[in-house]
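Chemist: The sequence isn't on hand, but the structure is:
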């Protein structure tokens, strides 16, 4: 685990990680080789118009694909039911869930399937569908808006972080939302009208916001700024999703902070459910910089960021993923060298929604002895990753590997416990120095201690905690949930 990483690994990694490879077969073939090229070995095959291929994309053929995919690629294939494709009477989607999350909920809370069009929109284009808000319950059990996507219908309607939702389409919100309320708030199809009654606390006056679900472009890095604290300049970045559009926005944000001469960084991952591991490695590099290499390393080599280990059928494909120091995904700026802050310590804000690639940033930095001080709540606990594997009109995301840092640590299925425990503060906007998580980070930076925090508008749980994992995928198709590769 102590060897360096050469650039030859990047070619392999991104071939595996990127979306549809356009292979001809819809039935799960395509071969694949040790470089991660195709088919059952982690690549993607897609026929975009299934109606033109009724035989290749028949229900029976798709069921066969799912069975083969799970048997070959799924990290926990040994615990999957032995149900044959020929003996299954349901849909390919249900077959996939019956072989993964429904069969082994204690091991797998994360595998999911969406349409290939949805996967393309989310990961590559940053396009969301719906009204563009997320909610949490505060300490008093009130349903509060935690996040508003800029430019979304909710934003245009004037809703803000912290607003209390009291009624959804005329139905009063109680201790838990009904299925109808949840569907209306999160799953509305394009053009569907939604009416919300809300209070802008501390006022108890009720206002009404009317909107229609639509598509919109999400902003993966909505805030990057500096904060004056104790006579020095602290950088702050709110990073919500590891999608392709985040790559250059992150590079620009770190470059701005570097020019500003920040002495410390607060990276806000409280709503970041993951995404491309390549972007996680870039973020980690831009934090650590020179610490990702040793003086005797040849050019193009870095220390290990994340070692990916597959099931025993694919152990020959295990490999070390390094710290990526240049732009890869954006074609207009491809190969541009990334800036770095060269920090030895970083503050990261977390909640139970901080997942996967977000956790990989923390784990990867700790693997090379960067001090990571986490503020907030325990992370979601996903040391696993998956590939997008396309078949006909669907994109399947089955857990395929577990990630380990340079010290060999990757066992955090119960989540990462914060250095300072404090709940999300819904009474303040993000980047406000008075906001609970950020204020705690600044206090810890100044004193080395975790301050006591009095709960008022502090969140305790998500408003939709009872939803199944696949429901949450649909709910947060616009960005910051479990739609991740890592």
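Modeler: Looks like it arrived, so ask away. Predicted model only: the values in this text are computed from it and were never measured.
Chemist: C-alpha only now, for contacts and for neighbours.
Modeler: Noted.
Chemist: which residues touch the closest residue to residue 118 other than its chain neighbours?
Modeler: Nearest residue to residue 118 in three dimensions, chain neighbours excluded: residue 477, at 7.6 Å (Cα to Cα, 6 or more residues apart in numbering). By Cα atoms under 8 Å, 6 or more residues apart in numbering, the contact list for residue 477 reads 118, 122, 128-129, 483.
Chemist: Okay, one more to line up with it:
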């Protein structure tokens, strides 16, 4: 069987011709059949998972019996098909929700927060990281740095936080608390919030040029790599250039990732529009890798966003604020710039996600790759969408091994007793970057009383999570 395709990986166009292999599969295992065939073709660790081997089944009956052993599709995906070291592949029972989240559209009240476990129990507390503009939370009396311990009168704990904060409830009421040193005490303040359908977040939270001690410093608080905001990102850099900024603090402390191509554009805005210099190189599983040319596997710095010339600061040094909440495309920018730019990392060790994914659905042509232009071809009996890891990125020096995260040059955690105002020269992490740039700072003490150590966050509980998806055209000829 030969498959000829022009593939846009991610949210894109795809055409393919092949036979339909579903005729011998019962309706009870349609989802499992789709999952196995899609993962057998695209999964990065296909060669390391015995149950995904091409010769795993000698007959259709053996294949059917295998699928029937796991009646729950989600259990089948996570416990049968995934490689043991895979921390990041995920799925959604409704591919539409998955696709919307990859575009930055979700049902949200606009409150972004981290959750921390009390050391002496299973109880949790949350702290507000920031408020999304033009959201429900932006109209309420709640702000960055505030603490909450209760939802609808119930103390948050390790067993109930998902249902209370991320369940089907459109509204909930937070019970707030005070923080004094390392002590958190409930107070009487309550804040009611309502999730809004199709809430779109502009990932550029703050973009401004600060002048400190005669030095013009561009500051960008960037919270997600969304291709739908590429032009706005380029406009922010146009303003930095017009302001005469000679330094950049790139704040990705809460950025869990997103579009690979947007990371390439951002790196070009930081460093260079020289399209002869390699940004990153992809590595796929053996099936896909052998079909791709060197040109197809390599991505170079960009001179345009696709429609407008890129505004670049042409820097040889950049100051990056990143924490354990910084992942995938955030780490990709740091690693992709490293061969060319002195990347001064301030904060904490990043999450360590260097693989990219694509969106797979059960389409009639058996290509499995989602296309917004071919939704009518998706099996109406199977709405599952998969977001498996299908490849790994390496920089121009060939470095890719940061599964344990990228360690900071300057270690500084966020302090729950002094989170500060994002974009203010007095905000501790930005103040530390300014000190590194200018030698002076208005903040004299960087001692952390209570380090922010969230075990999860509101952003990681969305369908998009810390996904990094590839969105580039490839000509692939499968034999």
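Modeler: Perfect, I can see it now. Note that the coordinates shown come from a computational prediction; the quantities given were computed from them, not determined experimentally.
Chemist: Now the two most distant members of the contacts of residue 477 of the first structure.
Modeler: For the contacts of residue 477 of the first structure, the farthest-apart pair by Cα to Cα is 129 and 483; their separation is 13.8 Å.
Chemist: who's more crowded, these two?
Modeler: More neighbours surround residue 483 than the other of residue 129 of the first structure and residue 483, with 30 against 27 (other Cα atoms under 10 Å).
Chemist: Does that one touch residue 272 like I think?
Modeler: No - counting by Cα atoms under 8 Å, residue 272 is not a contact partner of residue 483 of the first structure; they are 10.0 Å apart.
Chemist: Neighbours of residue 455 of the second structure, how many?
Modeler: 12.
Chemist: same deal with residue 83 of the second structure?
Modeler: There are 18 residues near residue 83 of the second structure, going by other Cα under 10 Å.
Chemist: likewise residue 439 of the second structure?
Modeler: Residue 439 of the second structure: 10 neighbours (other Cα under 10 Å).
Chemist: what does residue 379 of the first structure align to in the second structure?
Modeler: Under the alignment (TM-score structural alignment), residue 379 of the first structure maps onto residue 350 of the second structure.
Chemist: same deal with residue 285 of the first structure?
Modeler: Matched across to the second structure, residue 285 of the first structure falls on residue 268, judged by TM-score structural alignment.
Chemist: which residues touch its match?
Modeler: 301-303, 310, 312.
Chemist: likewise residue 95 of the second structure?
Modeler: Taking Cα under 8 Å, 6+ apart, we find residue 95 of the second structure in contact with 361, 383-386.
Chemist: switch to 7 Å and redo it
Modeler: For residue 95 of the second structure, the contact set (Cα atoms under 7 Å, 6 or more residues apart in numbering) comprises 383-385.
Chemist: gap between the equivalent of it over in the first structure and residue 378 of the first structure?
Modeler: When the first structure is aligned by TM-score structural alignment, residue 95 of the second structure is paired with residue 116. Separation of residue 116 of the first structure from residue 378 of the first structure (Cα to Cα, to the nearest Å) stands at 32 Å.
Chemist: what do you get for residue 156 of the first structure?
Modeler: Counting by Cα to Cα, the gap from residue 156 of the first structure to residue 378 of the first structure is 33 Å.
Chemist: the more surrounded of those two?
Modeler: Applying other Cα under 10 Å to residue 156 of the first structure and residue 378 shows that residue 378 carries more neighbours, namely 22 against 15.
Chemist: and the residue lying closest to the more buried one once chain neighbours are set aside, what does it touch?
Modeler: In this structure, residue 378 of the first structure finds its nearest non-sequential neighbour in residue 417, 4.6 Å apart by Cα to Cα, 6+ apart. Residues near residue 417 of the first structure by Cα under 7 Å, 6+ apart: 377-379.
Chemist: Dump those residues into JSON lines; add secondary structure and distance to residue 111 of the first structure as well.
Modeler: Shown next, in JSON lines, are the contacts of residue 417 of the first structure (DSSP: H, G, I helix; E, B strand; the rest coil; distance: Cα to Cα, whole Å):
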{"residue": "377", "secondary structure": "coil", "distance to residue 111 of the first structure": "23"}
{"residue": "378", "secondary structure": "coil", "distance to residue 111 of the first structure": "21"}
{"residue": "379", "secondary structure": "coil", "distance to residue 111 of the first structure": "18"}
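Chemist: what do we get in the second structure for the residue nearest to residue 378 of the first structure?
Modeler: Using TM-score structural alignment, residue 417 of the first structure pairs with residue 407 in the second structure.
Chemist: In three-state terms, how would the match of residue 285 of the first structure be classified?
Modeler: helix (DSSP: H, G, I helix; E, B strand; the rest coil).
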